[in-house]
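S.K.: I'd like to go over a predicted model; first the sequence, then the structure.
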Amino acid sequence: MADYDLAIIGGGLNGTSIARDAAGRSLRVLLLEQGDLAAGASSAASPLIEADPRMPGGLRALWRAAAERDVWMRTAPHLVRPVRCVMPLGDGAGPSWLRRLGLIIHDRLAHGRLPAAGVIELTHDPFGQVLKQPSGLAFAYGVGLADVARLTIHCAVDAAERGADIWTGARCVRADRSDIWRLAVVNRGQRQIVSSQALANATGGWIASVAETVLRLPSPKVSLRRSSQIVVRRLFDHDGAYVFRTDEGRSVHAVPFERDFTLIGTVEEDFAGDPAMVSVASREIAYLLDVANRNFRVPLQPTDTLHALAGVHVAEVGDEYGRDGFVGLQRGSGEAPLLTMFGGDATTARRRAEAGMAALAPFFPMPKPWTADARLPGGNIPAGDIGGFAGAARRRWPFLGEATLHRMVEAYGTRIENLLDGVRVPDDLGPMFGEDLSAKEVRYLIGQQWARFTDDVIWRRSRLGLTMAARDQDRLEQFMKTRAHVSGDRAARGDG
């Protein structure tokens, strides 16, 4: 008998979503991630969770995306919040009649969960005050806003709580296939052999190289794209978002980011090479700054770029791979099944995982789909009222600053109660790393969310790297090193 029913290579949103779905159907699941969860494209993905009328696939695809957006907002209200988005009308916005039709459909599909769609006059709207041309018409509609890295990690947490083993720092170096899969894994420096009835390749930008070098199978015919975004100081005071259509037909968003900043993106270019070495090119930074300077009153210089995010994802190839991505199952006579999953955006990741489980259904007895109605960890906020919950947390822990509590509620939801269990006075938090991160929270992230290194904490479990001083990052690194051998030994044994 194999050690697991399903082994998954890849700890991005696709991989953790299928791990969550499979574990919730009582399959024995192992997820292998060579680095950190969400360390690839998921940490640099667009934050917009939306049903875009311009997306390919017509009304049916639009309906699917709207349904998935609603699932995220209902099951993870702390991670996906509704915001008003404005798109000024201009030469790049497309035919106005088509956009109006899209807005009508958008409103019908939103079921009242998002700000109403319509046409606004920027002269009389707060959205127009920060624009270089604060007049004219704009389309206004509702979208969800999320940090996809946090979504990824919460899917992994849910999978683990339902019985999945999540191994980070564990690289699958060889997979031998017979009636089962035998995997050679270097798990934090120690070589292990594990077996599984089925295998899923959900390695994103590494999908082809893993197929060729680890599985020793023909690689999927894909092309890779680099997505780039930049972070600048906050350009507007409201909590809404902007989408600008450029003359080249691109869409560039500007959204609130960690309260004090603005995230501008996305620009995409073809990519070749190792996805682990991806970085934002200077021409991409210049392009995004140019779009911002053409639209916002506040001028930006290259030196105003505080941080840049880049990730590699599988591009659409004709009509074969679209927003829903690709899910395919391959099995020869007497051979264990191989599930391949790649592409798609964050909005439809849950649906991709569900499709993957449907493909595996002939091989495993399993109950019906369940993730559309199950809250992610921390998402059981009464009536989804994140503001009311934050107010209650503020009264319970009044010594925590408002900004800190706001960040923690959005990051953990009701799990903030687990994190702050036993905290009665500030000293219970332990040493502080800067003004916003306590040793108490770092221990929680190490023990409950697989954080191993400083970057895991300040760039994926949070974005505190934007504000944390270098000396505090050094102190955090030393603190985490003192605990690394404990969590490392446990992981190497396969306990975590």
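M.R.: Thanks, I have the structure now. Residues are numbered from 1 along each chain as shown.
S.K.: only C-alpha atoms from now on, for both contacts and neighbour counts.
M.R.: OK.
S.K.: the closest residue to residue 257 other than its chain neighbours and residue 178, how far apart?
M.R.: Nearest residue to residue 257, sequence neighbours excluded (C-alpha to C-alpha, 6 or more residues apart in numbering): residue 263, at 5.7 Å. Look at residue 263 and residue 178: by C-alpha to C-alpha, to the nearest Å, they are 47 Å apart.
S.K.: which one's more surrounded, the two?
M.R.: With neighbours defined as other C-alpha atoms under 10 Å, residue 263 and residue 178 compare such that residue 263 has more, 24 against 13.
S.K.: wait, is that one part of a strand?
M.R.: Yes: with DSSP: H, G, I helix; E, B strand; the rest coil as the criterion, residue 263 is assigned to a strand.
S.K.: isn't it up against residue 255?
M.R.: Yes: contact criterion C-alpha atoms under 8 Å: residue 263 and residue 255 qualify, at 5.3 Å.
S.K.: element containing residue 182?
M.R.: strand 181-187 (DSSP states H and E).
S.K.: for the helix or strand following that strand, which outside residues touch it?
M.R.: Per DSSP H and E, the first helix or strand lying C-terminal to strand 181-187 is strand 190-201. Defining contact as C-alpha atoms under 8 Å, 6 or more residues apart in numbering, one finds that strand 190-201 is touched by 2-10, 179-186, 207, 210-211, 336-341, 492.
S.K.: next one: stretch 434-445
M.R.: The contact list for stretch 434-445 (C-alpha under 8 Å, 6+ apart) reads 404, 419-420, 428-433, 451, 457, 461, 468-469, 472.
S.K.: another one to put next to it:
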Amino acid sequence: MQDRFDLLVIGGGINGAGIARDAQGRGLSTCLVERGDLGGATSSASSKLIHGGLRYLEQYEFRLVREALAEREVLLRIAPHIVWPMRFVLPHRPEMRPRWMIRAGLFLYDHLARRVSLPGAEGIALRRHPYGAPLREEITDAFAYSDCWVEDSRLVVLNARDAAARGAAVLVRTEFLGAERDAGGWTCRLRDAAGGERQVRARALVNAAGPWVMQAQAAARATARDRVRLVRGSHIVLPALYQGEQAYILQNDDRRVVFVIPYEGRFSLIGTTDVPHAGDAREARCSPEEAAYLCAAVGRQFRRAPDPSEVVWTYSGVRPLHDDGADNPSAVTRDYVLKADAPPGAAPLLTVYGGKITTYRRLAEEAVGRIGAALGRAGTPWTGTAPLPGGEFGGCDLPGFEAEAARRHPWLPPAMLRRMVRAYGSELDAVLDGATSLAGLGEAFGAGLTGRELAWLVEREWARTAEDVLWRRSRLGLHMDAAGQARLRAALGEAAVTAAR
């Protein structure tokens, strides 16, 4: 691998991967370094939503909401296999926000940005509508509006894959140890998983280390003028609480909102919390208090109150929010802030604070524009129209593409086909690699995962461990039994050795 680059990006979450893709596509030779797995922290622990943020309107963050709403349409175009529309039901509780306020907010939500593919908001009489079935009888009215679902960790991987396909170096399990700056650039020290150290030169650095942004600043010996606030968002997964593809957004008594989202076919995903986090973000866990809080929030409005004993899985992510001085963690801005550190005659450093997954592409576009300008090669923005890997549907929508895939591969079980289309999109045939039967896909680990798919994940998507495969490249950890997971771990032990060679 080369040891000189225009740009080195620290952090393989959604912001780092998006910046690496954009920069490489503009002709800046780019190296992306990630200490663990791609999307291994905050970016795989989101609420899985591409949304404008309805509640941010109350905080007057109109620019953030407008930008996020516009990005829904962009991401639906460039990644239709992993981003798809979802209808959200907002039950009305008169003791909370008044009806006029909700109507006004939804009107703004529908009109702040151009809406092409998503239906607008509407009022619903719940006693005559299927959406009312899970809700308490006394809740008679609701509003419905549209946002989008995203496979968050796959969005990270696909950005990294596209960056690599365009020539970027993507180094996972590679730690950024530090850097020395001079007029011509940065000398960066890296350490791989085996403990080997190396140096690379880069004309510019981008610090997109997320919860570890301040540590990366210190390692680069940069002056940290801004700070982040670490806020933990926890989610719980329960057996499905209702039938249907709709999600619910519940106004809680503390004026926060809690989402209840259909998940993985037979579960409900509930989140999120906003709790100040102390300590290493890698140790973030959903506390019993957070699980109880989420269950209680649902129980206030659903006919059946879930109990924490029913939880089958939890996950937590730590949001590195730009510290704007707000007292309430829920009120801290979710907007991103980019700060340049480039003293006269010195190589540039750009640090990313905050941000949300919905606006990652716009963040990357702005970051690369600023770094490119500092290097005298700003280039032209391009990511708004270029599909991510698997996103070339040839004019079809997702149901149409899935139906065509079923005609080509009638031997694939419907549930397996649906999952693979929503993971690989137009790359499905490349993943199957000419197979015409289940037997042709190699070892069956369970839950529809086969040796052929595993080889793709290891060879093309940097998967190295069972956790990478089961909880980030997919969510098959919810479906695969212990015996299948043991066989997978054994196979990955061999695959990781082969890949390392």
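M.R.: Now that the structure is in, tell me what you want to look at. Since the structure is predicted, the reported quantities are computational estimates derived from the model, not experimental observations.
S.K.: any idea what the TM-score is?
M.R.: Here the superposed chains carry a TM-score of 0.95, computed using TM-score structural alignment, normalised by the length of structure 1; 489 aligned residues with a C-alpha RMSD of 1.8 Å.
S.K.: rewinding a little: any quick ChimeraX command for the buried ones out of the contacts of strand 190-201 of structure 1?
M.R.: Buried residues among the contacts of strand 190-201 of structure 1 (16 or more other C-alpha atoms under 10 Å), as a ChimeraX selection:
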select :3,4,5,6,7,8,9,10,179,180,181,182,183,184,185,186,207,210,211,336,337,338,339,340,341,492
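S.K.: about what we covered before: by neighbours, which of the contacts of stretch 434-445 of structure 1 wins?
M.R.: residue 461 (26 neighbours).
S.K.: the alignment partner in structure 2 of it and residue 300 of structure 2: what is the separation?
M.R.: Taking TM-score structural alignment, the alignment pairs residue 461 of structure 1 with residue 473 from structure 2. Residue 473 of structure 2 sits at a distance of 34 Å from residue 300 of structure 2 (criterion: C-alpha to C-alpha).
S.K.: do residue 348 of structure 2 as well
M.R.: On the measure of C-alpha to C-alpha, residue 348 of structure 2 and residue 300 of structure 2 end up 52 Å apart.
S.K.: can you map out the helices along the stretch 1-150 of structure 2?
M.R.: For the stretch 1-150 of structure 2, applying DSSP state H, counting those that start in this stretch gives helices covering 14-25, 62-78, 99-111.
S.K.: if you count neighbours, what's buried in stretch 461-475 of structure 1?
M.R.: For stretch 461-475 of structure 1, burial by neighbour count (16+ other C-alpha under 10 Å) applies to 461-465, 468, 473, 475.
S.K.: cool, stretch 69-87 of structure 2 as well?
M.R.: Buried, per 16+ other C-alpha under 10 Å, within stretch 69-87 of structure 2: 69-87.
S.K.: which part of structure 1 lines up with it?
M.R.: By TM-score structural alignment, stretch 69-87 of structure 2 lines up with residues 66-84 in structure 1.
S.K.: chain center to that stretch, what's the gap?
M.R.: 13 Å (C-alpha atoms, centre = their mean, to the nearest Å).
S.K.: same thing with stretch 318-326 of structure 1?
M.R.: Worked out by C-alpha atoms, centre = their mean, stretch 318-326 of structure 1 lies 19 Å from the chain centre.
S.K.: list the contacts for the nearest residue to residue 364 of structure 2 once chain neighbours are set aside?
M.R.: In this structure, residue 364 of structure 2 finds its nearest non-sequential neighbour in residue 19, 4.5 Å apart by C-alpha to C-alpha, 6+ apart. Neighbouring residues of residue 19 of structure 2 by C-alpha under 8 Å, 6+ apart: 9, 361, 363-365, 367-368.
S.K.: got a PyMOL select line for the buried ones in those residues?
M.R.: Buried members of these, defined by 16+ other C-alpha under 10 Å, are picked up in PyMOL with:
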select buried, resi 9+361+363+364+365+367+368
